[in-house]
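Trainee: what would the 3D arrangement of this be:
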Amino acid sequence: MEKRVLKTLEFNKIIQQVATHCTSVAGRAHVEQLTPSRELEDVRRLLEETDEGLALLRIRGNVPMGGIHDIRPHAKRAQIGGMLSAMELVEIADTIRASRILRQFLEAVTAEGEINIPHLIARKEAMPILTGVEHEINAAIDDNGRVVDSASSALRSIRQSLRVQESRVRERLESYTRGKNAAKMLSDAIVTIRNDRYVIPVKAEYRSHYGGVIHDMSSSGQTLFIEPDAVVQANNEIRSLKVKEQEEIEKILLALSASVREVAHDLFTLVQLLAEIDVILAKAKYGTANKCTKPAVNADGYMRLTKARHPLLPIEEAVANTIEFGQDITTIVITGPNTGGKTVTLKTVGLCTLMAQSGLPIPVLDGSEIAVFDSIYADIGDEQSIEQSLSTFSSHMVNIVDILKKFDDRSLLLFDELGSGTDPQEGAALAISILDEVHGSGARVMATTHYPELKAYGYNRPGVANASVEFDIDTLSPTYRLLIGVPGRSNAFEISKRLGLHNHIIDRAKGFTGEDRGEVDSMIASLETSRVQSEKDAERTHDLLLETEQLKKELNAKLAEFEEQKERLTEAAKERAKKIVEKAKSESEAVISDLRALRMNAGASVKEHELIEARKRLESATPAEKKKKAIKAKAAPRPLQKGDEVKVLAYGQKGTLVEKVSDKEWVVEIGILKMKLPELGLEYVKPEKEKKQVTSAAVRGRSGHVKLELDLRGERYEDAIARTEKYIDDALLSNYHQVSIIHGKGTGALQKGVQQYLKKHSRVNSYRFGEAGEGGHGVTIVELK
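Mentor: You can find the predicted model right below:
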């Protein structure tokens, strides 16, 4: 892309905004060199990388990128044998540490499987691991750039001697500050340093009292900073030790610099990779801050920008427009008055294209698509050149001539006020001719113009569409909304009328414009009326859709309510049926008990009316609901025979077959009663000798159901353990594989006792606390063998 075009479209301002989101100098340098790519695959890769950054920021909120320095100059100097300073070495260690933290962060994200970030992971894998150099530097230099005593045994020894010697000098000088003449002869009772020598502040008139060397003087000349004779030799020793200290520090720094020299190439690679990741994240942060999205890209010259905003305008002020062209329509001509937003539209298209080809998200809604062009040319703004003695028209034409020499069918051309700055008729003719030239080549073109002659341009040329920027007559101001398919009007007569110009003046002016102009304006007005009507129809359709969705929600709610009520009624019916059956069972048992009593009373004769009364009571005990539906017995393993024991399903009692009355009826003896009953209501019962041995669990299954859980809350410890013991036995006999024991949390004593018992039980396979949905630590889940 030409630098002139990047400047015209203000792409440099976008780059400056992205650079503010970088966390490293190297990353900022990369962003400042960012240029649009012309290769489709490169653009796709760049946008995918940025999309990974957007996903990472969305999921994790932030990425650890602190502590990265541009250490390439340090590594370069180490390569040629130079000695690095302590702070330069600290920066190298900090950068290695930052890469280690970032690598661990990306590994954690990958391990959790939250998002797929292959491009970032590839850079993470390419990072050289230089932990050894980092530890070597950190072991010798602290965070403030000071070489520590433990860097070498020689340095430790020198510094110990130095501290001892300094302590002696200070003690000697402090004895002067505490002397009886100190208040008289010293300006201040302190020990200070001048020229790396320990001195005391002596009043000028007492200089001879202490002797020694004068190292400094106060601005007034009243105080002399003297090194007394008594400490000169000691200060000399300190000076000698400091020289040795510095020599030892230089040896350490040279050794560390040699270690850096060995990995210099890896450091260059590391900084490059960290800078690339920093750039990716900076693009993502810019996109998040400006509500941008990743567009789809193609090499077919097609673009669909949904609700596109100018990226340099504040989000709350920018008017979003949907712009689509490049397939059937390859040229758009925007007409209308100045200050309506035509130029902003051109720059929006140009900037969004440059941003996308640089791997930046663009300020559009999801689902947008943009083309990758080999080149973008723009003739926008006032190009008047005083130095070259060129008028505005001449300057524009110089630029357009240059564009016409360079463009091809893979170019995007943006012309602002095409043909302006000269005679209107000639300018309009030139504009039409230039548009014919570029449109016929297959390039994608957007142009703005004043000229009314170009309003008809899109109606008699295939692949060309008119457009305009909406103007509100009521407020006399532009709305900045782009209207594709509708040419613009100057609205001069309407505006003048609203501003108070007399009607007869306006009518006379209309007479000067000619019939053709009036017909064109009438056509445009008709198009605008159709557009407004279409928008109203679309709005009405949208309202109907919302109303339909609301109705659907209400119907779904009613259906859910109906299903819930149906469920309640079903449960109520089941409960009522259960009560009826229980009542019938109780009455049947009472009848059977009375019959047994009659049979036991062998000495007394049973009267016929008593038997009839008992039979009626037994029949009336049958629930009415069950009489409505025939009860069908299970199929017998063989045909029923005289003497077989059967179960009478209607009464729930056992009896013996006495005689077959017909194909469908039997006489059945129930206790001392004999009744005719249908065969369908009789179920064959195997004799005792044919029955399998049943376990106590089966017996219990008939007499009492063993639950899947045991609730011990509120029990005493001994009772609880006894109940647990019995419950586990019952569960094993019932062939349960898993049961729950509810002991609560409390003091934990009951829980410990239960689990100690389970631990010793030979038939307990394992046990564990319940999950969150099972009761947590208040429940123990037991797996049985």
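
Trainee: only C-alpha atoms from now on, for both contacts and neighbour counts.
Mentor: OK.

Trainee: give me the helices and strands touching the helix or strand hosting residue 719, please.
Mentor: Assigned by DSSP states H and E, residue 719 belongs to helix 717-733. Helix 717-733 sits against helix 696-703, helix 749-760, with contacts defined as 3 or more Cα pairs under 8 Å, 6 or more residues apart in numbering; DSSP states H and E.

Trainee: need the winner for burial among these.
Mentor: Sort these by mean neighbour count, taking mean count of other Cα atoms under 10 Å, and helix 749-760 sits at the top with a mean of 16.

Trainee: re the thing from before, nearest to residue 655, of the helices and strands packed on helix 717-733?
Mentor: Evaluated over these, closeness to residue 655 peaks at helix 696-703, with 19.4 Å, by Cα to Cα.

Trainee: quick one, that closest one and helix 717-733 angle?
Mentor: 100 degrees (axes from the mean of the first three to the mean of the last three Cα atoms, to 10 degrees).

Trainee: and the next helix or strand past helix 696-703?
Mentor: Using DSSP H and E, the helix or strand that directly follows helix 696-703 along the chain is strand 709-711.

Trainee: how far off centre is that next one?
Mentor: Offset of strand 709-711 from its chain centre (Cα atoms, centre = their mean, to the nearest Å): 44 Å.

Trainee: list the buried residues for it?
Mentor: Neighbour-count burial for strand 709-711 flags 709, 710 (criterion: 16 or more other Cα atoms under 10 Å).

Trainee: for comparison, sequence B:
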Amino acid sequence: MNKKTLTKLEFYKITELLMNEATTPGGQRKCRNLKPSTDLTKIESMQEETAAAFTRIVKKGHLSFSGCYPIEESMKRLEVGAALNAAELLRIAKVLTAAGRAKAYGRHETIEELADCLDSYFDMLEPVSLLSTEIDRCIISEDEISDDASSTLKQIRRQIGAMNDRVHSTLTGMVNGPLRTYLQDAIITMRGDRYCIPVKAEYRSKVSGMIHDQSATGSTLFIEPMAVVKLNNDLKELYGKEQEEIQVILARLSSDAADYIEEIRTDYKVMTELDFIFARGSLALSMNASRPVFNNERRILIREGRHPLIDRKKVVPITISLGDTFDLLIVTGPNTGGKTVSLKTVGLFTLMGQAGLHIPALDRSELGIFEDVYADIGDEQSIEQSLSTFSSHMTNIVSFLMKIKDDSLVLFDELGAGTDPTEGAALAIAILSHLHAQGIRTMATTHYSELKIFALETPGVENASCEFDVATLRPTYRLLIGIPGKSNAFAISKKLGLPDYIIEDARAHLSSEAESFEDVLTDLEANRRLIEKEKEEIASYKRELERLKNETASRQKKLDDQRDRIIREANEKAHAILLDAKETADETMKNFRKFGKENISAAEMEKERERLRKKLKSTSSKVTLETAKPRKKHKPSDFKLGESVRVLSMNLNGIITSLPDARGNLHVQMGILNSQVHMSDLEIIEEQPSYSAKGLQRTSKGKMKMSKSFSVSPEINLLGKTVDEAVAELDKYLDDAYIAHLSPVRIVHGKGTGALRNGIHAYLRRQKHIKEFHLAAFGEGDAGVTIVEFK
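Mentor: You can find the predicted model right below:
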């Protein structure tokens, strides 16, 4: 790829973004030197690596490459047997630690995790944990070696500490003793690596020792007393031994590292490569990019592509195709309408894809493999070279027309501009025809109407336009393939205030063919917008229908499940009643045999018979099907919409929602359950209120009744109220419950002092529509609840 094109299409800005994602100097260098490839195998391999890194980042987060500093110079020194310093050994330890961290990151946590192409990189890593651990144990920092690095070093430093204490003790005695009057300050100081005391110059003869320094004014002399000279000499000797031992330790560690030169070198190279790969994956994540599909037919299909250097909140996605049914695309439209951005997007995506980078577009976007990309974009006017805009463009075009091959991608911005419009258009058509004849994939932007007509008349050439909203004088930046664009010069000028007579005079200078062509474009644009609007409405209707369909199916499933549950519970209850009846029958037969054999009194027999009668009555009350009463057979004409009926097989009341069909089937709404039932399984309920959403419904006899049962509770809570408050609230509640046919009802008043209960009972005794009332049984509220039954 030529560097001029890389610059024009701003590929180097992409590599700068990529460098920001890398951590190591080696990885950043690889990002900076990244170039597009023309080898499909290499491209696919890099794309696969980028995709694998993208997936791992999403699942596990970013991999840290901290500590991977260049170590090649140190490796060369180890190869010749040299000893490394502490800083070099620490860098090696950091590389090995980072390798161990990456090795752990690369392991698959579960069996279900699929292997990817990065596994081979992680498998190559060899952390050499023993070496890195030993280096970290011995070396604290670049300037400090641990006392535990060796027993000899530990002993020497213990001796140094003891010697320091002796020197300080001796000098402290001098400073605080007889020499105090001769000193400038009562302190101990260091000159070089010797301990000294500051003596006033006039008392030099009073203090015996070696002079090591003096103050700037000469009034103070720094003297090492003779009493500590030998101690300082011994201390200096110990410091020398310490440095010798440190060198021995560094030599030992270097020797250990020399045994793993290849492993360390491999770790660094692999970590650098992984940093480069994960930088590509991280960039793809930040751009919300996807892996393009490559082909050998030089076919381009970018689906909802976004230029990566434009703010994601402002960029308008574009869809572009080239190389399928046409190999030459001519983009027209007004200035600042997005033509150049569309052109750059195609070129930059091609370069990014061939460099192994994902592109910010939807999945299944396609890119071809091009040996080179040539771009003539921007104004290259040069005053120094005496080149006009037209001349600079033509110089650039001529330079690469001689190099273009069949597998090249050519991009022209405003081809033929900067000169006479007629000649410029003719020249542009000639250049594009030359490229089109060779089948070279070409994309060009222009204002010339002649090029629009050329695209309409020539097979394999397609028009495209950047949409422009004349009403707001703003471009929408949408690219529309198959539709030539208008320059909108007259409309824009009129909107900006140019008088109508000038615009009309301008129209008069247009040829009839040109004016007719512009009118056709206007009609096409209006029809396209109308069709797009209708398509959006149709799509909206489809989505709504799909939503309603899913909602209906879900509701029907719930109803079916509830119906099945009700039937199942009814069968279980029936089964339980049958078992109870069988047990009663068995017990009765057993007692009859017993009464026949034993001398049982008539009183006991009557008592047993009464017990059985009560049990049978209790059991029969659970069975709500009225078998004793003959059921009336209904005709289809007897059933009316909204009429109340009882579904005998399900023992449920409901409302008719459809009239009987030819087979006698109709739909009945039972609460939330809407079911199809045969009319033979129905019984019309006379004088029953038909419940509706409004609470009022007319019965078959024309009377109006209120549907209170939807809102009236079978219980009222009067706890904490006074007798007057409770009676007022209870009066309204009993009226509602009586109208709703709720009987019995519960009044919760609590036990307390009994005043509220007595007041409520006094009120109930005066009500004529109450049949009886009594306190609840034990376990149902006892004396804190009163049960009321209506007449």
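
Trainee: circling back: can you list the helices and strands packed on helix 717-733 of structure 1 in JSON lines and add distance to residue 351 of structure 1?
Mentor: Below are these laid out as JSON lines (distance: least, Cα to Cα, whole Å):
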{"stretch": "helix 696-703", "distance to residue 351 of structure 1": "80"}
{"stretch": "helix 749-760", "distance to residue 351 of structure 1": "69"}
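
Trainee: which non-adjacent residue is nearest residue 484 of structure 1?
Mentor: The shortest distance from residue 484 of structure 1 to any non-neighbouring residue, by Cα to Cα, 6 or more residues apart in numbering, is to residue 467 (4.2 Å).

Trainee: helix or strand for that neighbour, which one?
Mentor: strand 464-472.

Trainee: other SSEs contacting the helix or strand following that strand?
Mentor: Next helix or strand after strand 464-472 of structure 1 toward the C-terminus (DSSP H and E): strand 477-484. Packing contacts for strand 477-484 of structure 1, counted by 3+ Cα pairs under 8 Å, 6+ apart, involve strand 321-325, strand 464-472.

Trainee: structure 2: matching residues for strand 477-484 of structure 1?
Mentor: Under TM-score structural alignment, the match for strand 477-484 of structure 1 in structure 2 covers residues 474-481.

Trainee: list the contacts of that stretch.
Mentor: 316-320, 336-338, 342, 462-469 (Cα atoms under 8 Å, 6 or more residues apart in numbering).

Trainee: any idea how far residue 490 of structure 1 is from the residue nearest to residue 484 of structure 1?
Mentor: Here residue 467 of structure 1 is placed at a distance of 13 Å from residue 490 of structure 1 (Cα to Cα, to the nearest Å).

Trainee: for the biggest helix by length in structure 2, give me the average deviation versus structure 1.
Mentor: Counting residues, the longest helix in structure 2 under DSSP state H turns out to be helix 512-597. On superposition with structure 1, the average gap between helix 512-597 of structure 2 and its aligned counterparts reaches 2.1 Å (mean Cα distance after the TM-score superposition for structure 1).

Trainee: same for that helix, what does it pack against?
Mentor: helix 602-622, strand 673-678.

Trainee: pick the most deeply packed of the ones you listed.
Mentor: Highest mean neighbour count of those: strand 673-678, a mean of 16 (counted as mean count of other Cα under 10 Å).

Trainee: just put the helices and strands packed on helix 512-597 of structure 2 in JSON lines and tack on distance to residue 546 of structure 2.
Mentor: Shown next, in JSON lines, are those (distance: least, Cα to Cα, whole Å):
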{"stretch": "helix 602-622", "distance to residue 546 of structure 2": "45"}
{"stretch": "strand 673-678", "distance to residue 546 of structure 2": "22"}
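
Trainee: now for these, which one comes closest to residue 372 of structure 2?
Mentor: Closest to residue 372 of structure 2 of these is strand 673-678 (Cα to Cα; 69.7 Å).

Trainee: what's the closest one packed up against?
Mentor: Helices and strands touching strand 673-678 of structure 2, as assessed by 3+ Cα pairs under 8 Å, 6+ apart, comprise helix 512-597, strand 665-670.
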